[in-house]
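In: Here is my input, please return the structure:
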Amino acid sequence: MIEDDERLAGMVVTYLGQNGYTVAHATTAAAGLAELQSNAPALVLLDLMLPDADGLEVCRRIRALGAPLASVPIVMLTAKGDPLDRVVGLELGADDYLPKPFEPRELLARLRAVLRRPQLAEAETSVRQFGRLAIDTGARKVSIDGQARSLTAYQFDLLLALAERAGRVLSREHLIDAVKGESLEPFDRSIDVHIGRLRQAIEDDPKHPRRIITVRGAGYVFAKVQDA
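Out: Prediction:
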């Protein structure tokens, strides 16, 4: 947890500890990044406003690290409540966000949902092939023509949810439920941000997508047949 509010951090550390989680706390971006690289965590709780760096910049730095640290799930804690900050955070690679103040139980539920996603995929060992696109569900890797594409944990699970239902139109609500395992607000638009980032990673021309197609008023569909 990278958070300069020591009182809040102490509450979170205690509460999560009572629920079976070990939390290492850092009060600055520099200390948090050092801890991340010394002891690779299962998840990062990242405050948006830190004394020595912007949380969005820290998120970008984490995503720029080498594997496997670059794909560690990131949940951003936002005090501003500005939707733009949340959108930018998601675009930079955050997997989820939680506005302050928050209920500890909601934080726990969101962490469990994020941490549950990799575990659900551990038993999968097959490689799903869609034209030039390959999805290795065991290694949780995506490649095109053998060239690896970088995805966050959330983006990988979103792609997998689409690919497993190739040819079917999926609403935003359906995708949110499939990826998170829990219902969020029915008009949560963060899914659009993740779709945009996913297209940047896997489409030859993100402005004219041929793998993840938008169906106006309905949602998204993953192309079942892909020649390119």
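
In: switch to C-alpha atoms for all contacts and neighbour counts from now on
Out: Fine.

In: residues in contact with the longest helix anywhere in the chain?
Out: When every helix of the chain is counted residue by residue (DSSP state H), the longest turns out to be helix 104-121. Outside helix 104-121, the residues that touch it by C-alpha atoms under 8 Å, 6 or more residues apart in numbering are 12, 15-16, 42-43, 73, 75, 95, 98, 137-138, 140, 153-154, 157, 179-182.

In: now do stretch 213-228
Out: Counting contacts by C-alpha under 8 Å, 6+ apart, the residues touching stretch 213-228 from outside are 130-132, 162-163, 165-172, 210-212.

In: One more pass at 7 Å, please.
Out: For stretch 213-228, contacts defined as C-alpha atoms under 7 Å, 6 or more residues apart in numbering pick out 130-132, 162-163, 166-172, 211-212.

In: For ChimeraX, what selects the buried ones among the residues you listed?
Out: Buried residues within the contacts of stretch 213-228, by 16 or more other C-alpha atoms under 10 Å, are selected in ChimeraX with:
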select :130,162,163,166,169,170,172,211,212
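
In: Which ones among the contacts of stretch 213-228 map onto helices?
Out: Judged by DSSP H, the subset of the contacts of stretch 213-228 located in helices is 162-163, 172.

In: Same list, those residues, but as TSV with distance to residue 223 please.
Out: Conversion of the ones in helices among the contacts of stretch 213-228 to TSV gives the following (distance: C-alpha to C-alpha, whole Å):
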residue	distance to residue 223
162	9
163	8
172	17
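
In: any idea which of those residues is closest to residue 86?
Out: Nearest to residue 86 among these is residue 172, at 17.5 Å by C-alpha to C-alpha.

In: Count the residues that sit near residue 128.
Out: Look at residue 128: counted by other C-alpha atoms under 10 Å, it has 15 neighbours.

In: Report the contact partners of it.
Out: With contacts defined as C-alpha under 7 Å, 6+ apart, the neighbours of residue 128 are 134-136.

In: quick one on the thing from earlier: buried ones in the longest helix of the chain?
Out: Using 16+ other C-alpha under 10 Å as the test for burial, helix 104-121 gives 107-108, 110-111, 114-115, 117-118.

In: Then stretch 216-223?
Out: By neighbour count, with 16+ other C-alpha under 10 Å as the criterion, the buried positions of stretch 216-223 are 219-223.

In: Stretch 6-20 now?
Out: Judged by neighbour count using 16+ other C-alpha under 10 Å, the buried positions of stretch 6-20 are 9, 12-13, 15-16.

In: and this one, so I can compare the two:
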Amino acid sequence: MEETGVRILVVDDERAIRRFLRASLSAHGHTILEAAAGREALSAVAEQRPDIIFLDLGLPDMDGVEVTRQIREWSDTPIIILSVRDREADKIAALEAGADDYLVKPFGMGELMVRMRAVLRRVWQAHRQEAVFQSGELKVDYTRRRVWVGEREVNLTPTEYDLLKLLAQNAGKVLTHPHMIQKIWGSDLIGADHLLRVNISNLRKKLEADPARPQYILTEAAVGYRLRLE
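Out: Alright, predicted model coming up:
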């Protein structure tokens, strides 16, 4: 992934702030997603898979620190706090909840861009330590989010890719249904069991020569799934 074309979720209840960030960040080639409240932000993270989150603390339905804490229960998406609160206690609370950085309003766009690039580089460098997974003919390139079976590139939805990545990073290990649901959707999503089954079925159709007799994504009856490691 490059440092242009980043999917950014802006979470702020002030329309003017969202409009300003959308205009400024879009000019740099980034895709901007928006949420005006905490619960809306939690849904957006699960459904839209942003690369980074810009989060205000003073949201109308829940505090941004709690939003950060809930996101960190199942996602490692980078979070930069953008807040008028400049007390040390507020900064410590947000960072201890799992935020990656903290910027006090008002801020300059130059500083925000530098902070964003620094956070993203740190995350991507950690991911590049094992940038490609391979088992048999299945290959997953974590850096470019691309998947192949043999010479054939496979097009996956964001959720299908995240499921495959989760399985690949734990190849050979059985992942329980609750663990996978927590990592991909969070624990409160209604119908998550059905979503998991549907997405695994779709993955098998795209990856397996015979989806009825899978060679890669194996079912552990009544427990979960395991990606075969060859």
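
In: And the contacts of helix 104-121 of structure 1, which of them are buried?
Out: Burial by neighbour count, judged by 16+ other C-alpha under 10 Å, picks out 12, 15-16, 43, 73, 75, 95, 98, 137, 140, 153-154, 157, 179-180 from these.

In: Tell me which of those residues fall in helices.
Out: Members of these lying in helices (criterion: DSSP H): 12, 15-16, 153-154, 157, 179-180.

In: Closest to residue 86 of structure 1 out of those residues?
Out: Using C-alpha to C-alpha, residue 154 is the member of those that lies nearest residue 86 of structure 1, at 14.9 Å.

In: What does the closest one correspond to in structure 2?
Out: Aligned by TM-score structural alignment, residue 154 of structure 1 pairs with residue 159 of structure 2.

In: So the aligned residue in structure 1 for residue 143 of structure 2 versus residue 90 of structure 1, what's the distance?
Out: Here residue 143 of structure 2 is matched to residue 138 in structure 1, going by TM-score structural alignment. Taking C-alpha to C-alpha, to the nearest Å as the measure, residue 138 of structure 1 and residue 90 of structure 1 are separated by 25 Å.

In: Repeat that for residue 23 of structure 1.
Out: Relative to residue 90 of structure 1, residue 23 of structure 1 is positioned 23 Å away (C-alpha to C-alpha).

In: Look at those two and report which has more neighbours.
Out: residue 90 (26 against 19).

In: quick one, what contacts the more buried one?
Out: Taking C-alpha under 7 Å, 6+ apart as the definition of contact, the neighbours of residue 90 of structure 1 are 193-194.

In: Which residue in structure 2 aligns with it?
Out: When the two structures are superposed using TM-score structural alignment, residue 90 of structure 1 falls opposite a gap in structure 2.

In: Return the closest of the contacts of residue 128 of structure 1 with respect to residue 122 of structure 1.
Out: Distance ranking of those against residue 122 of structure 1, using C-alpha to C-alpha, places residue 136 first at 11.0 Å.

In: how many other residues sit next to that closest one?
Out: Counted with other C-alpha under 10 Å, the burial measure for residue 136 of structure 1 works out to 17 neighbours.

In: Counting neighbours, what do you get for residue 150 of structure 2?
Out: Using other C-alpha under 10 Å as the criterion, the residues surrounding residue 150 of structure 2 number 11.

In: Can you verify my assumption that it contacts residue 137?
Out: Yes - the criterion here is C-alpha atoms under 7 Å, and residue 150 of structure 2 meets it with residue 137 at 4.7 Å.

In: Pick the one among the contacts of residue 128 of structure 1 closest to residue 191 of structure 1.
Out: Closest to residue 191 of structure 1, out of all of these and judged by C-alpha to C-alpha, is residue 135, at 20.1 Å.

In: Report the contact partners of that closest one.
Out: Remark: with contacts taken as C-alpha under 7 Å, 6+ apart, residue 135 of structure 1 is in contact with 127-129, 141-143.

In: hmm, which two among those are most spread apart?
Out: Maximum pairwise distance in the contacts of residue 135 of structure 1, criterion C-alpha to C-alpha, is 12.1 Å, between 129 and 141.

In: Now do the helices in structure 2.
Out: Secondary structure of structure 2 (DSSP H): helices at 15-26, 38-48, 64-72, 88-97, 109-128, 158-169, 177-184, 192-207.

In: and of those, who's closest to residue 55 of structure 2?
Out: The minimum distance between residue 55 of structure 2 and the helices of structure 2 falls on helix 64-72, with 6.8 Å, by C-alpha to C-alpha.

In: residues in structure 1 matched by the closest one, start to end?
Out: Using TM-score structural alignment, helix 64-72 of structure 2 corresponds to no residues of structure 1.

In: what's the answer for stretch 93-105 of structure 2, then?
Out: Per TM-score structural alignment, stretch 93-105 of structure 2 has no counterpart in structure 1.

In: Now do residue 115 of structure 1 against residue 172 of structure 1, distance only.
Out: Residue 115 of structure 1 is 21 Å from residue 172 of structure 1, by C-alpha to C-alpha.

In: Kindly report the same for residue 129 of structure 1.
Out: As defined by C-alpha to C-alpha, residue 129 of structure 1 lies at a distance of 24 Å from residue 172 of structure 1.

In: same question, residue 88 of structure 1
Out: If you measure residue 88 of structure 1 against residue 172 of structure 1 using C-alpha to C-alpha, the figure is 19 Å.

In: Also residue 213 of structure 1?
Out: From residue 213 of structure 1 over to residue 172 of structure 1 (counting by C-alpha to C-alpha), the distance is 13 Å.
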